[in-house]
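Q: I'll drop the sequence and a predicted model, then ask my questions.
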Amino acid sequence: MALLSTPLSVRLAAEDVAFLARLEIDGTVTASDKIRALIRQARERAEEAGSFAQALTISHDQVAPALRGLRMLEQEGGLHSEVAIGLLTIAEEYLALALAAPRPGEAKPAEALVAHEARLVDCATRMTGLLLRWGVTPTAPAYDKAVVTRHLHSLIDLMNLISTAHAAPAEA
């Protein structure tokens, strides 16, 4: 744990105090804990993510409130969507990949770019695979059972064009 040696006093507007009281940040209880967590989050966003693990922590902090809110509403409403939860989970990973992108000064920039691109495509492919699996039946595990199939038609058209292009004999 960091050494907490510098006291700091601030005056806040009433709406900021009310917001701080409602704010839920993992591992915080008191207003002081929450302010320290907010400063840590701001520092992490301002500094470049040095690793995927750091980037995943930042992306989790950004996406977790939405996931938590969705799950709470699902519990209250008696509904569940593998589609919504699954897509938000993939979005969290994709954001982490974006934050962990290679930066100027990489020792081997070409290799770093190729590897990063492969990780992005891998994540996007897994998301596409999820959508396709959910579209196998006309009723996806979603709040709106037809939400996936309504959007798959344009993807199917595109996949047919790709299949046709790959099946065409290569011209010399």
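A: That came in fine, so what should we check first?

Q: C-alpha from now on. contacts and neighbour counts both.
A: Noted.

Q: Relative to residue 145, how far out is residue 96?
A: With distances taken as CA to CA, to the nearest Å, residue 96 is found 29 Å from residue 145.

Q: ok, the two, which is more surrounded?
A: Neighbour totals were compared for residue 96 and residue 145, and residue 96 leads with 22 against 17 (other CA atoms under 10 Å).

Q: Go ahead and confirm that one touches residue 52.
A: Yes - checked against CA atoms under 8 Å, the pair residue 96 and residue 52 is within contact range at 6.5 Å.

Q: joint contacts of those two?
A: Counting by CA atoms under 8 Å, 6 or more residues apart in numbering, residue 96 and residue 52 have no contacts in common.

Q: Tell me which stretches of this protein form strands.
A: With strands called from DSSP state E, the chain shows none.

Q: what are the ranges of the helices in it?
A: Secondary structure of the chain (DSSP state H): helices at 14-22, 31-46, 52-77, 82-99, 109-134, 147-167.

Q: Now distance to residue 3 too, for those, in TSV please.
A: As requested, these are arranged in TSV below (distance: least, CA to CA, whole Å):
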stretch	distance to residue 3
helix 14-22	23
helix 31-46	12
helix 52-77	21
helix 82-99	28
helix 109-134	36
helix 147-167	50
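
Q: Pick the most deeply packed of these.
A: Comparing those by mean neighbour count (mean count of other CA atoms under 10 Å), helix 82-99 comes out on top with a mean of 18.

Q: Does anything pack onto that helix? Which helices or strands?
A: Applying 3 or more CA pairs under 8 Å, 6 or more residues apart in numbering; DSSP states H and E, we find helix 82-99 packed against helix 52-77, helix 109-134.

Q: and the comparison structure, right after this:
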Amino acid sequence: MVTTSTTMEPLSARIPSDLYLWLAQLQVEGATTNSDKLRVLLGQLKRHHDGALDYVAAHAWARDITSRLRESLVRTEGQTGRHSDVLNAMLDHVTTCLAIVVSNAPTSEQEAARLEDLLVRRGFALSEMLLRQATTTQASAYDPAVVQRHAAATLELAQTIQSPLSKGA
């Protein structure tokens, strides 16, 4: 549990019963009691509000908010024995991009260009992974045809772009 001050102040609040039940059942890493949970959650909110989330903290936050989905996928894999590289790569991509966006607040054109470069690089890495999955008719996915079904327009664009590039080479 992370706190910015060693002095603790009491806080009393009345909240609707549905929020109380939600908080009581919420799994928050490093927190067991409702008071612990509130401290952790308020600390996260303050860091987010202050813009103090560095990339590592933002990535941990993004993984935390996607943890229910990740756990569900692990359960599904355990029950069925099936795994989706496509879905896991998409989830990793979303987590990483969210962390990049949340941890950045460019104050100059140079910083904005750096952010743009990071996001475009991540976007093309995802495209490359999906294109690798498109090299066969059966992608490593819960729906093995999902990549083939959506790849046609991207492949057509890639072929169009390749022609002018290869002429200049």
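A: Looks like it came in fine. None of the values given here were measured: they were computed from a predicted structure.

Q: Out of the helices of structure 1, flag the one nearest residue 8 of structure 1.
A: Closest of the helices of structure 1 to residue 8 of structure 1 is helix 31-46, at 9.9 Å (criterion: CA to CA).

Q: what's the neighbour count on whatever residue of structure 2 lines up with residue 81 of structure 1?
A: In structure 2, residue 81 of structure 1 lines up with residue 84, judged by TM-score structural alignment. Residues lying near residue 84 of structure 2 (other CA under 10 Å) number 16.

Q: ok, now which ones touch residue 84 of structure 2?
A: By CA under 8 Å, 6+ apart, the residues touching residue 84 of structure 2 are 140-142.

Q: Pipe these into a markdown table and attach neighbour count per row.
A: Listed next are the contacts of residue 84 of structure 2 as a markdown table, based on neighbours: other CA atoms under 10 Å:
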| residue | neighbour count |
| --- | --- |
| 140 | 19 |
| 141 | 17 |
| 142 | 14 |
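
Q: wait, what's in contact with residue 94 of structure 2?
A: Here residue 94 of structure 2 is in contact with no residue (CA under 8 Å, 6+ apart).

Q: what's the matching residue for it over in structure 1?
A: By TM-score structural alignment, residue 94 of structure 2 lines up with residue 91.

Q: Ok, residue 71 of structure 2 next?
A: In structure 1, residue 71 of structure 2 lands on residue 68 (TM-score structural alignment).

Q: what about its match, distance to residue 170 of structure 1?
A: In terms of CA to CA, residue 68 of structure 1 sits 51 Å off from residue 170 of structure 1.

Q: again, but for residue 155 of structure 1
A: When residue 155 of structure 1 is compared with residue 170 of structure 1 (using CA to CA), they lie 24 Å apart.

Q: Give me the distance between the counterpart of residue 9 of structure 2 in structure 1 and residue 30 of structure 1.
A: The equivalent of residue 9 of structure 2 in structure 1 is residue 6 (alignment by TM-score structural alignment). Computed as CA to CA, the residue 6 of structure 1 to residue 30 of structure 1 distance reads 17 Å.

Q: Looking at these two, which one has more neighbours?
A: Taking other CA under 10 Å, residue 6 of structure 1 and residue 30 do not tie; residue 30 has more neighbours (11 against 5).

Q: quick one, what contacts the aligned residue in structure 2 for the more buried one?
A: Using TM-score structural alignment, the partner of residue 30 of structure 1 in structure 2 is residue 33. By CA under 8 Å, 6+ apart, residue 33 of structure 2 lies in contact with residue 24.

Q: again, only this time at 10 Å
A: Residue 33 of structure 2 makes contact with 23-24, 39, according to CA atoms under 10 Å, 6 or more residues apart in numbering.

Q: and of the residues you listed, the nearest to residue 3 of structure 2?
A: Distances from residue 3 of structure 2 to the contacts of residue 33 of structure 2, taken by CA to CA, are shortest for residue 39, at 7.5 Å.

Q: and that closest one, what does it touch?
A: Taking CA under 10 Å, 6+ apart as the test, what residue 39 of structure 2 contacts is 1-3, 8, 31, 33, 45.

Q: The residue nearest in space to the middle of structure 1: what's it in contact with?
A: For structure 1, the residue nearest the mean C-alpha position is residue 92 (1.6 Å; CA atoms, centre = their mean). Residue 92 of structure 1 is in contact with 55-64, 86, 98, counting by CA under 10 Å, 6+ apart.

Q: JSON lines please, covering these and showing distance to residue 118 of structure 1.
A: Below are the contacts of residue 92 of structure 1 laid out as JSON lines (distance: CA to CA, whole Å):
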{"residue": "55", "distance to residue 118 of structure 1": "17"}
{"residue": "56", "distance to residue 118 of structure 1": "17"}
{"residue": "57", "distance to residue 118 of structure 1": "21"}
{"residue": "58", "distance to residue 118 of structure 1": "21"}
{"residue": "59", "distance to residue 118 of structure 1": "20"}
{"residue": "60", "distance to residue 118 of structure 1": "22"}
{"residue": "61", "distance to residue 118 of structure 1": "25"}
{"residue": "62", "distance to residue 118 of structure 1": "24"}
{"residue": "63", "distance to residue 118 of structure 1": "23"}
{"residue": "64", "distance to residue 118 of structure 1": "26"}
{"residue": "86", "distance to residue 118 of structure 1": "21"}
{"residue": "98", "distance to residue 118 of structure 1": "12"}
